[in-house]
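S.K.: how does the following fold in three dimensions:
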Amino acid sequence: MDPDLVFVPPNLPEDIAAGAVLPIDKPANSTSFDIVREVRSLADLKKVGHAGTLDPLATGLLIVLVARPATRLQDAFMYLRKTYTGTMRLGETTPSHDSETAVTESVDTSHLSEAEIRDALEAFVGEIEQVPPMYSAVKIGGEKLYKKARRGEQVERPPRPVTIYDACITDIRGSEVDFKIDCSKGTYVRSLARDVGAELGVGAHLTALRRTAIGDYRVEDAWSLDQLRDAFGM
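M.R.: Take a look at the predicted model:
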């Protein structure tokens, strides 16, 4: 990867068509493609992509690749480890494993100790097999799973190997559990919340997620959309 292609606030390249890597702080309730579409409009270029999708409810670091010299680096960025902070709610299960869908089952969690909760998360540190959520872009039978899920279908999803390099609980407020994890490409944090809830026997879903780092790149150094619009004179 060429560090000369990475541009952080407040500087943009003189000729963005020559290639640029733009770390952007994605806001909640926007898709990763929404951000790509906006950068395409601002840069007046079609060749724009990103290196790692964030769910609409998630916020944080999205690496946007502008023009061919940057988009060819997509795989290299994708394989960097990711760092997330987030919150899971124990005792409530949803079909999507996050708060985008309604709670379908509620279970009392008052019997759980903080030690049990911490141990349950730490049990997933290392190389694990993870089943992707039905509400995901994984394709089975040539169709994305979320399309099947929206029709009420359930299909077998083969587990995928991922690595959780580190995981810790940062705060516990009743059934609300804040955490931080470092993980590999392909890790679904929603699935991790689901699996922690299953380990504890109470279910769980993700209520907040923020990607704070991709490799050595940090969200603190990323563009906000307003900063980016200003830099483009929009």
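
S.K.: hey, let's count contacts and neighbours off CA atoms from now on
M.R.: OK.

S.K.: can you tell me the centre-most residue of the chain?
M.R.: Central residue of the chain (Cα atoms, centre = their mean): residue 54, 4.0 Å from the mean position.

S.K.: what about that residue, distance to residue 213?
M.R.: 13 Å (Cα to Cα, to the nearest Å).

S.K.: who's in contact with the residue nearest to the centre of the chain?
M.R.: 31, 32, 62 (Cα atoms under 8 Å, 6 or more residues apart in numbering).

S.K.: name the helix or strand for it, please.
M.R.: Under the criterion DSSP states H and E, no helix or strand holds residue 54.

S.K.: distance of it relative to residue 18?
M.R.: According to Cα to Cα, residue 54 and residue 18 sit 26 Å apart.

S.K.: what's the answer for residue 113, then?
M.R.: Residue 113 sits at a distance of 55 Å from residue 18 (criterion: Cα to Cα).

S.K.: same check, this time on residue 65
M.R.: 11 Å.

S.K.: compare neighbour counts for the two and give me the winner.
M.R.: Between residue 65 and residue 18, counted using other Cα atoms under 10 Å, the more crowded position is residue 65 (27 against 13).

S.K.: residue contacts, that one?
M.R.: 19, 20, 21, 22, 48, 49, 50, 51, 71, 74 are the contacts of residue 65 under Cα under 8 Å, 6+ apart.

S.K.: wait, is it part of a strand?
M.R.: Yes. Residue 65: assigned to a strand according to DSSP: H, G, I helix; E, B strand; the rest coil.

S.K.: ok, so of the contacts of residue 65, who is nearest residue 84?
M.R.: Within those, the smallest distance to residue 84 is 15.5 Å, found for residue 51 (Cα to Cα).

S.K.: so of the contacts of residue 65, which ones are in helices?
M.R.: 71, 74 (DSSP state H).

S.K.: nearest residue to residue 89 in space, please, no chain neighbours.
M.R.: By the measure of Cα to Cα, 6 or more residues apart in numbering, the closest residue to residue 89 outside its immediate chain neighbours is residue 176, 4.7 Å from it.

S.K.: show me the contacts for the one you found.
M.R.: With contact set as Cα under 8 Å, 6+ apart, residue 176 has these partners: 87, 88, 89, 90.

S.K.: that one and residue 203: what is the separation?
M.R.: For residue 176, the distance to residue 203 (Cα to Cα) stands at 12 Å.

S.K.: what's the overlap in contacts for these two?
M.R.: With Cα under 8 Å, 6+ apart, residue 176 and residue 203 have common neighbours residue 90.

S.K.: quick one: the strands in this structure?
M.R.: Applying DSSP state E to the chain gives strands spanning 20-26, 48-50, 59-66, 82-90, 92-93, 105-106, 126-130, 139-140, 143-144, 160-173, 176-183, 204-214, 217-218.

S.K.: next, the second sequence, to be compared with the first:
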Amino acid sequence: MIAIPTQEELIEGAVILIDKPLTWTSFDAINKIKRLMKAKIGHCGTLDPLATGLLICCTGKMTKRITEYQKQEKEYTGIIHLGAVTPTYDLESKPEQEKPFEHLTDDEIIEATKAFTGDIKQTPPIHSAVQKDGKRAYELARAGKEIKLEPRDVQIKTFEITKIALPEVHFRVVCSTGTYIRSLANDFGAALGCGGYLQALRRTKIGDYNVDDALTVEQWVAELKAAE
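M.R.: This is a model prediction of the structure:
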């Protein structure tokens, strides 16, 4: 049974876990429940609208620990779609540059994960919130500006292929903060020579916190209303 903080505990300071729904922004999820509590609240790491899963939120004095939670290791599951690319590296834009993928064997796909495991250099997507010349990269990209982002050091502890049903490749990744799974999907497809983009993504863990212990936004709304 998941313990629900009282209004007093929320005001004082608490950690709550939300299972963010598809198409919602992280702020959408927070704002929906913020109206029902009298505490200040912030989240510990944005999830893209097309991703679902664990969103850690801190209230009251616990908001001082947001940076601490943001730095913790994360786990994701998802699907990489092979045989095409997209400008955003996911389904926020349309697939293009289709290439054959049918020749790939399971062994080749699994072997390709080794190049993306451990300490690696990764270039963030240009359609991301990374700062470039004082602006968000996605703002420059949408304005048609040419952008070059520098590679960053990230650590991918685990890159496991859990199912292959071409063109879909299901995976589980454990990685450091700052890792872009969209970039991983794009780079993985490039390494296989056919292109790839992120079709689906779910964040399952942040540090010791698990999405299995999270409530949906609707469940939080119901619990907070019941506590009024």
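
S.K.: returning to what we had before: just the contacts of residue 176 of structure 1 now: which is nearest residue 132 of structure 1?
M.R.: Using Cα to Cα, residue 88 is the member of the contacts of residue 176 of structure 1 that sits closest to residue 132 of structure 1, with 17.2 Å.

S.K.: map the closest one across to structure 2 for me.
M.R.: Following TM-score structural alignment, the counterpart assigned to residue 88 of structure 1 within structure 2 is residue 80.

S.K.: quick check: its match touching residue 199?
M.R.: Yes. Applying Cα atoms under 8 Å as the test, residue 80 of structure 2 and residue 199 come out as touching, 5.5 Å apart.

S.K.: which of the two has more neighbours?
M.R.: When neighbours are counted by other Cα under 10 Å, residue 80 of structure 2 and residue 199 differ, and residue 80 comes out ahead with 28 against 21.

S.K.: alignment lookup: residue 92 of structure 2 to structure 1.
M.R.: Mapped onto structure 1 by TM-score structural alignment, residue 92 of structure 2 lines up with residue 100.

S.K.: how about its match: what's its closest non-neighbour residue?
M.R.: Ranked by Cα to Cα, 6+ apart and with sequence neighbours excluded, the top spatial neighbour of residue 100 of structure 1 is residue 57, at 7.6 Å.

S.K.: could you check how far that neighbour is from residue 18 of structure 1?
M.R.: From residue 57 of structure 1 to residue 18 of structure 1 the distance is 32 Å (Cα to Cα).

S.K.: I figured residue 148 of structure 1 hits residue 141, correct?
M.R.: No. Under the contact definition of Cα under 8 Å, residue 148 of structure 1 does not touch residue 141, with a separation of 10.4 Å.

S.K.: so these two - more neighbours on which side?
M.R.: Each of residue 148 of structure 1 and residue 141 had its neighbours counted (other Cα under 10 Å), and the higher figure belongs to residue 148 (17 against 6).

S.K.: which one in structure 2 is aligned with the more buried one?
M.R.: In structure 2, residue 148 of structure 1 lands on residue 140 (TM-score structural alignment).

S.K.: and if you look at residue 123 of structure 1?
M.R.: In structure 2, the residue paired with residue 123 of structure 1 is residue 115, using TM-score structural alignment.

S.K.: under the alignment, what does residue 222 of structure 1 map to in structure 2?
M.R.: Across the two structures, residue 222 of structure 1 finds its equivalent in residue 214 of structure 2, going by TM-score structural alignment.

S.K.: mind listing what the alignment partner in structure 1 of residue 52 of structure 2 touches?
M.R.: The criterion is TM-score structural alignment: under it, residue 52 of structure 2 has residue 59 as its aligned partner in structure 1. If you count contacts by Cα under 8 Å, 6+ apart, residue 59 of structure 1 has them with 25, 26, 27, 28, 209, 210, 211.

S.K.: in a markdown table: those, plus distance to residue 38 of structure 1 and neighbour count.
M.R.: Below are those laid out as a markdown table (distance: Cα to Cα, whole Å; neighbours: other Cα atoms under 10 Å):
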| residue | distance to residue 38 of structure 1 | neighbour count |
| --- | --- | --- |
| 25 | 13 | 23 |
| 26 | 12 | 28 |
| 27 | 13 | 19 |
| 28 | 15 | 16 |
| 209 | 22 | 24 |
| 210 | 21 | 22 |
| 211 | 20 | 23 |
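
S.K.: turn the strands of structure 1 into a markdown table, columns for distance to residue 229 of structure 1.
M.R.: Formatted as a markdown table, the entries for the strands of structure 1 read as follows, by distance: least, Cα to Cα, whole Å:
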| stretch | distance to residue 229 of structure 1 |
| --- | --- |
| strand 20-26 | 12 |
| strand 48-50 | 16 |
| strand 59-66 | 14 |
| strand 82-90 | 26 |
| strand 92-93 | 39 |
| strand 105-106 | 43 |
| strand 126-130 | 38 |
| strand 139-140 | 34 |
| strand 143-144 | 33 |
| strand 160-173 | 35 |
| strand 176-183 | 31 |
| strand 204-214 | 22 |
| strand 217-218 | 20 |
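
S.K.: now residue 127 of structure 1: how far from residue 205 of structure 1?
M.R.: With the distance defined as Cα to Cα, residue 127 of structure 1 ends up 22 Å from residue 205 of structure 1.

S.K.: so these two - more neighbours on which side?
M.R.: It is residue 205, of residue 127 of structure 1 and residue 205, that has more neighbours when counted by other Cα under 10 Å, with 28 against 13.

S.K.: thought the more buried one was touching residue 97?
M.R.: Yes. Residue 205 of structure 1 lies in contact with residue 97 (Cα under 8 Å); the separation is 4.6 Å.

S.K.: overlap in contacts of those two?
M.R.: Once Cα under 8 Å, 6+ apart is applied, the residues that residue 205 of structure 1 and residue 97 both contact turn out to be 190, 193, 194.

S.K.: among these, which are located in helices?
M.R.: Reading helices off these with DSSP H, I get 190, 193, 194.

S.K.: got a list of what the closest residue in space to residue 81 of structure 1 that isn't next to it in sequence touches?
M.R.: When the adjacent residues along the chain are set aside, residue 81 of structure 1 lies closest to residue 184, with 4.8 Å between them (Cα to Cα, 6+ apart). By Cα under 8 Å, 6+ apart, the contact list for residue 184 of structure 1 reads 79, 80, 81, 82, 162, 163, 164, 165.
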